[in-house]
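Trainee: Show me the folded form of this:
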Amino acid sequence: MLSASEFTVGSIGQAMPLALVLPRHDHEETILIARCENGPAAFFLSERERFKWFESSGNEHWHGLIIPNVRIEVDESSIFDPSRMDERPGTVIRSRDRLVVKAKGLRAFSMLESLILEDSLTPTSQEHAGFLRWQVVIGTGVEKRVLSSVSADNPK
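Mentor: Model (predicted):
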């Protein structure tokens, strides 16, 4: 459950990173707002465009319930070494001071790109770690709620 102060309703162009946009009907999608080089980026979590992305600044075509200030939690049991296994869409990678998600552009034959979920984290060594499963949450402790669970285990 969400309290009224934890969400707004609007277009993804109004949503800032890290916000989760939930659909209100069948023609809307579950979208996580991440960040690319040029600003906010819409990353699809729902099945129709799963793990694809596009720049979302000023976009008035996609709408939904906007939940700002979400957090990302990784499933430590799904860890992998990105230097030994191909990164695939939907995986989350922790390296240096960033947590990124791997995504494909909406256009056919798009390259796999990294969208920033979090930066300014405590820097790691030169090592990095990938995760196949992760979730989007709000709140902490007994107030924590899982809003979306993501698995890149079975790529399409």
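Trainee: hey, let's count contacts and neighbours off CA atoms from now on
Mentor: Fine.
Trainee: the strands in this structure, which residues?
Mentor: With strands called from DSSP state E, the chain shows them at 8-11, 19-22, 31-36, 39-44, 52-55, 63-68, 71-74, 79-80, 92-95, 98-105, 112-118, 128-131, 133-138, 145-151.
Trainee: Redo these as CSV? Include mean neighbour count.
Mentor: Converted to CSV, those look like this (neighbours: other CA atoms under 10 Å):
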stretch, mean neighbour count
strand 8-11, 16
strand 19-22, 26
strand 31-36, 26
strand 39-44, 24
strand 52-55, 22
strand 63-68, 21
strand 71-74, 17
strand 79-80, 17
strand 92-95, 24
strand 98-105, 22
strand 112-118, 20
strand 128-131, 20
strand 133-138, 18
strand 145-151, 16
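Trainee: do you know which of those lies nearest Met1?
Mentor: Closest approach to Met1 among those is made by strand 145-151 (8.1 Å; CA to CA).
Trainee: who's in contact with the residue nearest to the spatial centre of the chain?
Mentor: The structure's the chain has its C-alpha centroid closest to Leu32; by CA atoms, centre = their mean the separation is 4.5 Å. For Leu32, the contacting residues are Leu18, Ala19, Leu20, Val21, Ala42, Phe43, Phe44, Leu45, by CA atoms under 8 Å, 6 or more residues apart in numbering.
Trainee: Also this sequence, please, to line up against the first:
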Amino acid sequence: MLSPSEFTIGTLGSAAPLSLILPRTKYEATMLVGHVDKAPAAVFLSGEFAFHYFPSTDNDSWRGLIVPGVRVEVDETSVFDQGQTMAPLGAAIRIDTRLAIRAKSEHSLSGSSALTIHDKLVSAGDLRAGFTRWQIVIGEGQTKRVLWQRSDEDEAAKSSA
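Mentor: Purely as a prediction, here's the structure:
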């Protein structure tokens, strides 16, 4: 459950990076706002277009509950060497000074890029690590709640589709 001070209702264009957008209807979608090339962008977290992103600046078409200031946690037991293994769409990637999500641009026919969700972290230099499982949370300690979770089952379902 969310307390009234933990969310607002608005458009995607009004959501800052590290905001989770939760749908109010079946026509809306769960999204996370990050940035690509320093411009705000939103990535779909589920559905037909899961892990596709698009610019979110001035976007008044998408709406929902906005939960600002969420945190992303990675499951360290799902780590892989992103330099040795191709990261699947939706994987969290720790690279240089960022934590990013591997996603496809809405206009991309092939390939993918990284949507930054955290930056200004301690530099990892040339090393990289990927994580197949991660989650979006709010709160700390006993008040911490998981709002969304990516699991290996998500990847298995996409592979079999």
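Trainee: separation between Trp53 of structure 1 and Cys36 of structure 1?
Mentor: Shown here: Trp53 of structure 1 relative to Cys36 of structure 1, a distance of 10 Å by CA to CA, to the nearest Å.
Trainee: about what we covered before: how close does the residue nearest to the centre of structure 1 get to Phe131 of structure 1?
Mentor: 17 Å.
Trainee: With Asn59 of structure 1 instead?
Mentor: Between Asn59 of structure 1 and Phe131 of structure 1 the computed distance is 30 Å (CA to CA).
Trainee: And Thr91 of structure 1, by the same measure?
Mentor: Taken as CA to CA, the span from Thr91 of structure 1 to Phe131 of structure 1 is 6 Å.
Trainee: And for Ser83 of structure 1?
Mentor: Ser83 of structure 1 is 13 Å from Phe131 of structure 1, by CA to CA.
Trainee: I figured Gln135 of structure 2 hits Val72, correct?
Mentor: Yes: using CA atoms under 8 Å, Gln135 of structure 2 is in contact with Val72, at 5.7 Å.
Trainee: Which of the contacts of Leu32 of structure 1 sits closest to Glu113 of structure 1?
Mentor: Checking the contacts of Leu32 of structure 1 against Glu113 of structure 1 with CA to CA, the nearest one is Phe43 at 11.3 Å.
Trainee: residue contacts, that closest one?
Mentor: Per CA under 8 Å, 6+ apart, neighbours of Phe43 of structure 1: Ile31, Leu32, Ile33, Ala34, Phe51, Lys52, Trp53, Phe54, Ala103.
Trainee: Apply 10 Å and report the result again.
Mentor: By CA atoms under 10 Å, 6 or more residues apart in numbering, the contact set of Phe43 of structure 1 is 20-21, 30-35, 49-56, 90, 101-106, 115.
Trainee: same thing with Pro17 of structure 1?
Mentor: Going by CA under 10 Å, 6+ apart, Pro17 of structure 1 touches 32-36, 39-42, 68-70, 116-118.
Trainee: Likewise for Gly64 of structure 2?
Mentor: 8-12, 20-25, 28-31.
Trainee: tell me the residue furthest from the middle of structure 2?
Mentor: Within structure 2, Gln142 marks the point farthest from the mean C-alpha position, 23.7 Å out by CA atoms, centre = their mean.
Trainee: ok, so what distance separates that one from Arg133 of structure 2?
Mentor: With distances taken as CA to CA, Gln142 of structure 2 is found 22 Å from Arg133 of structure 2.
Trainee: what is in contact with Trp53 and Cys36 of structure 1 at once?
Mentor: Ala42, Glu113, Leu115.
Trainee: which one of these sits closest to Asp97 of structure 1?
Mentor: The closest of these, once distances to Asp97 of structure 1 are taken by CA to CA, is Leu115, at 13.6 Å.
Trainee: what's the spacing between that closest one and Ser77 of structure 1?
Mentor: 23 Å.
Trainee: again with His61 of structure 1
Mentor: Distance from His61 of structure 1 to Ser77 of structure 1, by CA to CA: 37 Å.
Trainee: do the same with Arg98 of structure 1
Mentor: For Arg98 of structure 1, the distance to Ser77 of structure 1 equals 20 Å [CA to CA].
Trainee: Kind regards, and thank you for your time.
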